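Novice: Mind looking at a prediction? Sequence and model below.
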Amino acid sequence: MRRLVRSTAILGLGSAATVVAAILRSKILAAWLGPEGTGVLAQLAGLTAVLVPLATLGAGNGVVTMIAEARARGDLAKVRRITRTATTLAWTVGIGLAVLAALSSPWLARGIYRDAGFVWAILFCAAAVPLSAVASLRITMLQGHEAVREMAKLNGLIAAIGIGAIIPMAHFFGVKGAVAQIVVVAAAHAWLSGRFLRPLTPPRPPDLTGEEPRIDRSLLSTIARYGGSALVVGLSSTLTLLVVRSILVGKLGLSQNGIYQVCVGVSGLTMPLILNSITATVWPEIAAKPRDADAVGPMAGGIRLAFLLVTGVSAALLVGAPIWVRLFYSERFLPALDLLPFQFLGDYFRAAAWMFGVWLVPRQRLRPWVLFDVVYGVVLLAVFAVLVGRVGIQSVVFAYVAAHVSHAVLHYALARRALGFRLGKQNALLLGASLALLIGLAILRPRDMTGVAIGGAASLAWAGLVIQRREWIAIKDMAFRLLGRARPAA
């Protein structure tokens, strides 16, 4: 648990620049472009989230496991072959997808914007696809190497470059400049990720004669097995969300899509940061275990840390929402206050689903992983379709909650049956108290200082109830070490 906390803390601190950059970016877009401009970029982000996994052939999670397993066996030559093969495939498929997206840009623009005038945005997106795909894959390779510090440094550098690019480009060129900076950041990400990965990549074997192949055909079946499953899983969420948001644009307009982006933006910032930081340590540990049942130990520690962080961050954001929505967006985005409580409830169940199923990929249990994500996509679309005509934009967050509830229930049931997994007394208390806190805050919906004070008191009571004394001590010790301060004398 201590190692898990340390690794997560290093990544978290390294990603502090990412958080700051995302906040500044949101403020810039809100102030200069408003809800409609924010909605334009949100749709482009959704399209990118569909195309980039396709360009990687869904191999990211599989590459983490393959590299971790090869390293555990000391097979450094295989690590090199995995790296070269996956990177070459990403460049090749990414460029092909970029060409295809450019050729189909009029139809894509009409599909996601309901306006063929946004062809220019699709073209910028197409240019970024191969660059983002390679960068994404290299990040998963760093994860397979357990290169926590390198990942943290990379996060910080990309955050700085992103802010350095978007300020002048959005200021002078408006929405088009904000879209164009996506290509600039993607290029920087691809180059820097390669620099960080290079020292970790094993050198060419000295006994290898002739030209080293770019693609090792013996790895293709394994990559395809992981990738095919991952593509179905990824598209069940990203493509579903893009479809939902495109329907939302058609029914309610880009401005309402921009309002909803407040929810997507905060979840997209906090949830991957927390869950990916934990997974970077938990996945290699689980992959190295000899039996499926041995995954229970790493899972238990990961679940506890995930819910402490997700609930603490969600509660703080929900309590402070009346302040930070005004500060980091603008008054025009205040309707998002009615959506955020349900978004954070959905994030709770999203964390549950992820952590209950965190063992599936490293243990190569891909069929249930795929099936459960297909169910997630079906539930999301079905609930949204039923509710959108009745409750408008709230239908999206209601569907988000329902989909992740189904996802979490399925993953827990499988872990219980296949692994004999049990939450345990302390984790059951944590999950129950966390759910009660988020439901209470959803009912309270702080809007003024009185509500903020009540919500803050409830959050402190939650922390006092669920955080154990040894965890407070570990947090304090970790803080002193990470900040470079000497531990005070007892």
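Specialist: Here it is on my side, so go on.
Novice: drop to CA atoms for contacts and neighbour counts, all remaining ones
Specialist: OK.
Novice: biggest helix in the chain, by residue count?
Specialist: The residue-count maximum for a helix in the chain (DSSP state H) belongs to helix 148-197.
Novice: That one packs against which elements?
Specialist: Judged by 3 or more Cα pairs under 8 Å, 6 or more residues apart in numbering; DSSP states H and E, the packing partners of helix 148-197 are helix 2-14, helix 16-55, helix 119-144.
Novice: helices or strands up against the helix or strand hosting Leu248?
Specialist: With elements taken from DSSP states H and E, the one containing Leu248 is helix 220-252. Here helix 220-252 touches helix 16-55, helix 60-72, helix 105-113, helix 254-287, helix 366-391, going by 3+ Cα pairs under 8 Å, 6+ apart.
Novice: Sort out which residues of that helix are buried, please.
Specialist: 220, 223-224, 226-250 (16 or more other Cα atoms under 10 Å).
Novice: Count the residues that sit near the nearest residue to Ala408 once chain neighbours are set aside.
Specialist: Of all residues not flanking Ala408 in the chain, Ala353 sits nearest, at 3.8 Å (Cα to Cα, 6 or more residues apart in numbering). Ala353: 22 surrounding residues under other Cα atoms under 10 Å.
Novice: and here's the other structure:
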Amino acid sequence: MAFKGQQVSRVPVPERTSTSYSQILKSSSLIGGAQGIGLLLGMVRTKFAAVLIGPLGVGLAGNYLAIQGLVSTVAGLGIQSSAVRDVAEAVGREDREAIGRTILTLRRICWLTGLVGMLAMMALAGLLSRWTFGSDDHALEVAALGVVILLGNISGGQTALIQGMRRIGDLAKLNIVAALASTLITIGCYLWLGLRGIVPAMLLMAVVQLAASWHFARRVPVPAVRMSWWASLGASSGMIRLGLVFMWSALITALVAYLTRALITQQIDLEAVGIFGAAFSLSAMFVGFVLGAMGADYYPRLTAVASDRAAVNRLVNEQTEIGLLLAVPGLLATLSLAPWIIRLFYTDAFLPAAELLQWFVLGCLGRVISWPLGFVMLALGKGRWFFATETTFSLLHLALIALGLFVLGIEGVAVAFFVLYIACTLGVYWVAHRLTD
């Protein structure tokens, strides 16, 4: 896609033909190939983590990731997600000036919010350590994660640019580079430092992710525009308004993840967090592969046809069909072979995770079905509907987790996930049908 001497190609409107399916399959296979490589590397990374740092280390790493994810979500203001929509819209209008202003605004705001997030993490490190672990023992490590937030915010902005421009090939390459670097860094740090290598590994991975995203973002031809910082702040208002909807969705999800791990840590122990994390990570790894393969091109395409309700319905139906075709065989295999899979990716110390994995896999089927439907609200600009559904189901999830943990122990957390996605699938289907009917 070029801007000098060429017009920006218009995003095609999907039709009920083999062309639309082939486009979905083409982008899905491209990103899916990268996700597949990432999945294999993730398996290697997971196995080394299980052997080198055990359930205790996996639980500790999960808690650090939950803290970092929670603060990163607030710091990012959802801009990295809303910017995909803004960039895709500008490209669809063939408006070179709007493209340049949107991208410059995105980059500046990501720097600014990243700095604020880093300082907030450092200031709140002691408090977060006490809330999570019951003491200040991990405050220094939590403070160091502030740097991860800054670097992650900047690289997230670059990735949003690449996705909004629909440079699917570059996005696939970026995913491969990040997965390979993460694997090498994680193994090296765990071999060298053991449990003390968890935070250094997170820092180094953030550096590599930033370098890789910057490299691919620089290859995108962006129209040069003159714009003051004040103008960028003003232009960011619309991006932030939609971003706050994304942020709330991600925030409440991150909050549930954080509170889940904190509850397990305080009511059971860190090893139980490791067991939970092993099962949840395996289920999320597979379904993330499927949704990641579909999602890179789906949201920009859905946004581009948002004014045509019939086209929206066709695209959602096609995406759901493809998702089920990709996901069901793997989900059934995981459901049947859960104990063997736990031994393969972890060690015998993690075998209690097998029962949890089966419940998580059942929930993931509902996640695959509800996922394409959820984007309808965003593509149509129905932020209030999205806010309401995300809030309702996240609060339901948290209540189910607390009840399940009290009644069934650690297995109750997985049962809660399954029950949640039964309700979520039915609820999101009703909302999407109401908005597009």
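Specialist: Received, thanks. Computed from a predicted model, the values in this text were never measured in an experiment.
Novice: what's the counterpart of Ser82 of structure 2 in structure 1?
Specialist: Alignment note: Ser82 of structure 2 maps to Gly62 in structure 1; criterion TM-score structural alignment.
Novice: Give the burial count for its match, as a bare number.
Specialist: Gly62 of structure 1 is flanked by 24 other residues according to other Cα under 10 Å.
Novice: That one is in contact with Ala224, isn't it?
Specialist: No - contact criterion Cα atoms under 8 Å: Gly62 of structure 1 and Ala224 do not qualify, at 9.1 Å.
Novice: how big's the offset between the longest helix of structure 1 and structure 2?
Specialist: Helix 148-197 of structure 1, aligned to structure 2 and superposed, deviates on average by 1.1 Å (mean Cα distance after the TM-score superposition for structure 1).
Novice: Find me the equivalent region of that helix in structure 2.
Specialist: Under TM-score structural alignment, the counterpart of helix 148-197 of structure 1 in structure 2 spans residues 168-217.
Novice: so how far is that stretch off the chain centroid?
Specialist: Counting by Cα atoms, centre = their mean, to the nearest Å, stretch 168-217 of structure 2 is centred 16 Å from the centre of its parent chain.
Novice: Span of it from start to end?
Specialist: Stretch 168-217 of structure 2 has an end-to-end distance of 12 Å (criterion: Cα to Cα, to the nearest Å).
Novice: quick one: what's aligned to Val20 of structure 1 in structure 2?
Specialist: Val20 of structure 1 maps onto Leu40 in structure 2 when the alignment is built from TM-score structural alignment.
Novice: Okay, that match and Thr183 of structure 2: tell me how far apart.
Specialist: Using Cα to Cα, Leu40 of structure 2 is found at 10 Å from Thr183 of structure 2.
Novice: With neighbour numbers in mind, choose between these two.
Specialist: Thr183 (20 against 14).
Novice: Let me see the contact set for the residue nearest to the more buried one when sequence neighbours are not counted.
Specialist: The shortest distance from Thr183 of structure 2 to any non-neighbouring residue, by Cα to Cα, 6+ apart, is to Arg45 (5.3 Å). Arg45 of structure 2 makes contacts with Thr183, Thr186, Ile187, as judged by Cα atoms under 8 Å, 6 or more residues apart in numbering.
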